[in-house]
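Asker: Dropping a prediction and its sequence here:
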Amino acid sequence: MKKKLFTLALSSTVLLTGALAGCGGNNEETTPEASKPAAENSVKEPTKISLSTINYGAEAPANDNAIELEMEKRTNTKLDITYVPSNNYGDKFQVMLASGQIPDVLLTTWIYDAAVLNAIDSGAFWDLTPFLKDYPNIAKTYPKESIDNSKVDGKVYGLPRPRPLVGGAPFPMLRQDWLTKLGLEMPTTMDELYTVLKAFTEQDPDGNGKKDTYGFSSSVAEGWMDKLEFVEDVFNGYNGFYVNLPGEPTKVKDFEPATRDAILWLQKAYKEGVMAPDFAIMESTQVIDMMKQGKLGMMPSAMDSKVLGEILQTLSTIAPDAALEHVPTLVSPATGEKYAIKEGGFFGNYLISKKVPEEKVKKILEFFDYGATPEGMELANFGLKDVHFTETDGVKVVNEEFTKLAGKALSNIWTNVDPYSRIVPAPGYPTAYFERDKKVIAERIENGVYINNSGVSSETDTKVGPEIGKKIQDMKIKVIMGKEPIESWDKLVETMKKDANLNKILVEREASYKELFGAK
């Protein structure tokens, strides 16, 4: 990568995973190890690996806890793990880089942060690309997108912590029992969705003889539409404010005709009382409360079994037959194709210090390769069976012993790669929902759209982007609420297209995109 990339990179405001200075980096060279049976490996000297990772909990696992010892036994390693509290990551990471005391393995939550990119550019970390073909479990278990979407200049500098590809972004979740009562089908287009939401508003779906329900509501934020963003995303067929594609100039989604149509869709919903009138000042928790109270027919929601279960537990006390269901996909008016938001599939990457000898790099990758097996994922995420967890009908439940040793922190090392992790059993979440929601996930994976602009940045955007976003957002809200006509939106768009700062952002982002992804 050329040095000029980093004059365009964002300031290091994103929290990074880091390590304490002098965190016990241990780069002793050891005898190379191939994948061998545990019995044969047991007679070899264990490979010492220093590793720094994140800890979201109040307590960190003690050294040599039972789960860690088992991880070492199965991989013939001796681990020196530093758990850095999540609220100290940024500071500790900077200290670690400045001191040069880098452990063998280091987790960063955002590989595209300027500090990480500079470290990669200066040769601080291994390019893992040529090694990965020799580690079949990583290739088999990690989604290809998790690796591809976190590359830098087309190369793999960090093993990703995989995350599900779909289900984390807000998308319509509606009252399925109201659909049934009113004789309606699951909507597949924005027009059909509007018809359903209007019926939820006007046809007394709760049967109390009062007009006291709304089709939907949501929360918005300063500078963007927050959970209502799905409307613009569906209309356009992609998400994001700025969008970079190979061979094309940077696109501003808000300047597209489809965004104008999305604003009119929301304006109509507000005018006809289909959307709750206080949407512009509501908090996310208030929207959830309205759903619990049976006042809403739909809310934009992630596929989160805990949230769904929590809503249903309360809602069922006033509506025993209440049922909630996620809309799988909606056809985009702009593309004519089914659409759902697809995500990057990673949250952070493990980097290997270039101070580590090549043979030890291979042993570290063996360590992570075992962690990508079903056995490895079970161990790090649940512990030892009948010691730290029990299993009934395929459902694993950790016990107090697992909690006592702060075992959850170990799951950040060997991630449980599961496309259905967001819909695991939770209080109030009906068992029957699981198989149904798995089909929703499958449909979203098949039809979801993800445009990889990870790390694409602009120095000017860092300075003036929030101001631009607020100006655009304020006009959207005014038009939706009828305080300004749609022509005011048109005028703003034409004005913003000529804005010097905005055009500078577009030029800088395009240059950044080309540097990161080698796009011509």
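Answerer: That came in fine, so what should we check first? All figures in this text were calculated on a predicted structure; none of them were measured in a lab.
Asker: CA only for contacts and neighbour counts going forward, please
Answerer: Fine.
Asker: Quick one: end-to-end length of stretch 448-465, please.
Answerer: Terminal residues of stretch 448-465 are spaced 28 Å apart (CA to CA, to the nearest Å).
Asker: want to compare, so here's the second one:
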Amino acid sequence: MGEKYSNALSRPLKMLTVLALTAALSGSFIGTVQADRSPWEYEAASMTKYGPPTSVYFDNLNIYVGRQPINHKGTVMVQAEPLLKSLGYQVTWDVTEKKLTAEQAGKVSLTFWAQRTEAEIDGQSVHTLPAAPFVHEDQLWIPLRFTAQSCGLAVTWTAKGSFVSVRDPNAQIHLRVGTQADNENTGQPSALIQYMKENWETNVQINLTSPKDFSNKTKVKIAAGDMDSLMLLGDAYEFRDDLLESIALDLSESLQSYPSLKELTDASNIAVRKIGGKVYGIPRPSDLNDAPFPALRQDWIDTLGSKQPVTMDEMFNLLKQFVNKDPDGNGKGNTIGMYGYVNANNLGSLAWVEHTFTGSPERFSISESGTVVDHALSKGQRQALEWLTRAYAQGLINKDFATIDPETAMEGVKKKNVGLAVLKFDEAAKLTLDKQGSWTPLSGLKASSNAPEIAPWNSAGGGMYIVSRMAKVDAVKVLEWLDRGIEMSETGKWAEIEGLKEGDRSAIQNLFGRNDLLKSNALLNDLAPETQKLYKEAATRWHNISYKGQTLPEANLLWSQGQHTEFIHKLNDMKIKVIMGKVSLSEWDEYVKKMASSEDYKTMIRDFNKLIHSK
């Protein structure tokens, strides 16, 4: 493993707690955090006249440099004797000439003089040094870059993080990657790691995290100062500008060498973070139709002699049949029409009903004139609540929808007595393959016969990769690794690699994304032919529907800072009360009318319009 000296990047961040990070995200940015004292702090005090301390990271090199390196007038200086001895040199010191000589069999010899800006390599005088070596407390300090490069090592200065990386250019690159395991497969892809080691000359550590834990674990990594070199953020707009700039490298210049990655960051339909024109992340490729959406028990539909609904009236009637006509044939009358849950900010797995009636996959959208539209004030929102109220009153929705979380809801679906569940494409396929019902994604749904069809939509996409400021690998090398993996995914070349197992191919999808639900989908290929046909028809139909340019993923910047969340929570609570019959629709009308006329609400709308104009 590499040796790290005075990591000025990680020490301040290690002082952050998850609570402190949360405070930063909610509007109280941490700013400069006092760090624990480093082992070099007391020694560094005597070195201040020469320059401030700096960080040096030796990648996979067993190097010792003695005291903390310093930045002396723009040149990183280190103690000569411990560095050169770590590199295998015999070191001699001529007191009279104040000359240090370093020799090693089969290697170049090096000679330095105190207070002289010239050096010798193999006895030949070389160009002027960037800074003259100096003696402090009987130790000669010499320029790190010149010395390391003379020994055949590669030296990289990262201005953003103010640290130096030293590595053997002929050795393998060490890379740590963290991503979300969308398919819940968090096992280590051993064959994939070995393939990359042998063929890409990269020793990669892959950290796969389940979706339910991903956001919290990401924050813990940031708070602990233990970030991956290449790290996925589930939402490009989860963190404030100042916090993101403090943890992620500006990739604008590096991306010029990778047109495919740059194209991803320039795509108008994908959530990507740019601050002041600088690019701080790369979207993980995804199919924007890959979002939770109603799926139906096709086996129940077949048993009842029915068909997939097209309108919301037909959907209502089908759910009534699911509840009242014993579609599972067990005679217990315990079937549930639809199983759902709600979130603090929205109706969760019931939000598809709002989507159907409002025509928008999210509460806030962007009008053709470029202003924000709040669908909570629309006629469609009222129609959605009316439909849900009737469904709840007639027992078509699980009675505990307001109190359960997504994990509990999924466990309820797996009991196999539910007719409609809100699932992602692959989730429906997996339940079907696991014989937990025969699930088919719904397509062609509309509010009424003359209304437009809707389709699932994920405005956040597949998340955004950042190159951490704590990465000890050149950003170009990180981007090269990512570009290569994505290119192989998009061209289908991964399928040609022998020896990769199911877990490896699962990891490939989690790492490099998938821009088409139907492409390289192992779950889809394992379905029965007639079921596979229904899935392909649904995805193909979804692909004809787009909400590009209509959604506002940037709104999460406001939510993450705690802005206007009181409005969101109160409105959501009101919706739930309406659905459960505790508040009438007339009272809903009065509530939203009063809300829309308040100054706080008008401020929120102004803030949204500012976000739109800043895009």
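Answerer: Cool, got the structure. Only a predicted model underlies this, so the values are computations on that prediction, with no experimental measurement involved.
Asker: Do a quick rundown of the helices in the stretch 101-250 of structure 1.
Answerer: Using DSSP state H, counting those that start in this stretch, the helices of the stretch 101-250 of structure 1 run over residues 114-121, 136-141, 144-148, 176-181, 190-202, 229-236.
Asker: Mean neighbour count, the ones you listed: which tops it?
Answerer: Of the helices of the stretch 101-250 of structure 1, the one with the most neighbours on average (mean count of other CA atoms under 10 Å) is helix 229-236, at a mean of 24.
Asker: Which part of structure 2 matches that helix?
Answerer: Aligned using TM-score structural alignment, helix 229-236 of structure 1 spans residues 351-358 in structure 2.
Asker: Now stretch 480-492 of structure 1: buried residues?
Answerer: In terms of neighbour count (16 or more other CA atoms under 10 Å), stretch 480-492 of structure 1 has its buried residues at 480, 481, 486, 489.
Asker: Out of those residues, which two are the most distant from each other?
Answerer: By the measure CA to CA, 481 and 489 form the most distant pair in the buried residues of stretch 480-492 of structure 1, at 12.7 Å.
Asker: about what we covered before: which of the helices of the stretch 101-250 of structure 1 sits closest to residue 389 of structure 1?
Answerer: Nearest to residue 389 of structure 1, of all the helices of the stretch 101-250 of structure 1, is helix 136-141, at 22.9 Å by CA to CA.
Asker: about what we covered before: can I get the helices of the stretch 101-250 of structure 1 in CSV with distance to residue 418 of structure 1?
Answerer: Below are the helices of the stretch 101-250 of structure 1 laid out as CSV (distance: least, CA to CA, whole Å):
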stretch, distance to residue 418 of structure 1
helix 114-121, 28
helix 136-141, 9
helix 144-148, 12
helix 176-181, 26
helix 190-202, 30
helix 229-236, 25
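Asker: Looking at the ones you listed, which is nearest to residue 370 of structure 1?
Answerer: With CA to CA, the closest approach to residue 370 of structure 1 among those belongs to helix 136-141: 7.1 Å.
Asker: mind listing the strands for the stretch 151-300 of structure 2?
Answerer: With strands called from DSSP state E, counting those that start in this stretch, the stretch 151-300 of structure 2 shows them at 154-158, 163-167, 173-180, 202-209, 230-233, 274-275, 278-279, 282-283, 293-297.
Asker: Burial-wise, tell me which of the ones you listed comes out on top.
Answerer: Highest mean neighbour count of those: strand 282-283, a mean of 28 (counted as mean count of other CA under 10 Å).
Asker: For it, give me the average deviation versus structure 1.
Answerer: With mean CA distance after the TM-score superposition for structure 1, strand 282-283 of structure 2 departs from structure 1 by a mean of 2.2 Å once superposed.
Asker: which part of structure 1 lines up with that strand?
Answerer: Going by TM-score structural alignment: strand 282-283 of structure 2 matches residues 159-160.
Asker: roughly how far is the matching stretch from the heart of the chain?
Answerer: 14 Å (CA atoms, centre = their mean, to the nearest Å).
Asker: Ok, stretch 596-615 of structure 2 next?
Answerer: Its chain's C-alpha centre and that of stretch 596-615 of structure 2 lie 27 Å apart, by CA atoms, centre = their mean.
Asker: With stretch 544-555 of structure 2 instead?
Answerer: With CA atoms, centre = their mean, you get 19 Å for stretch 544-555 of structure 2.
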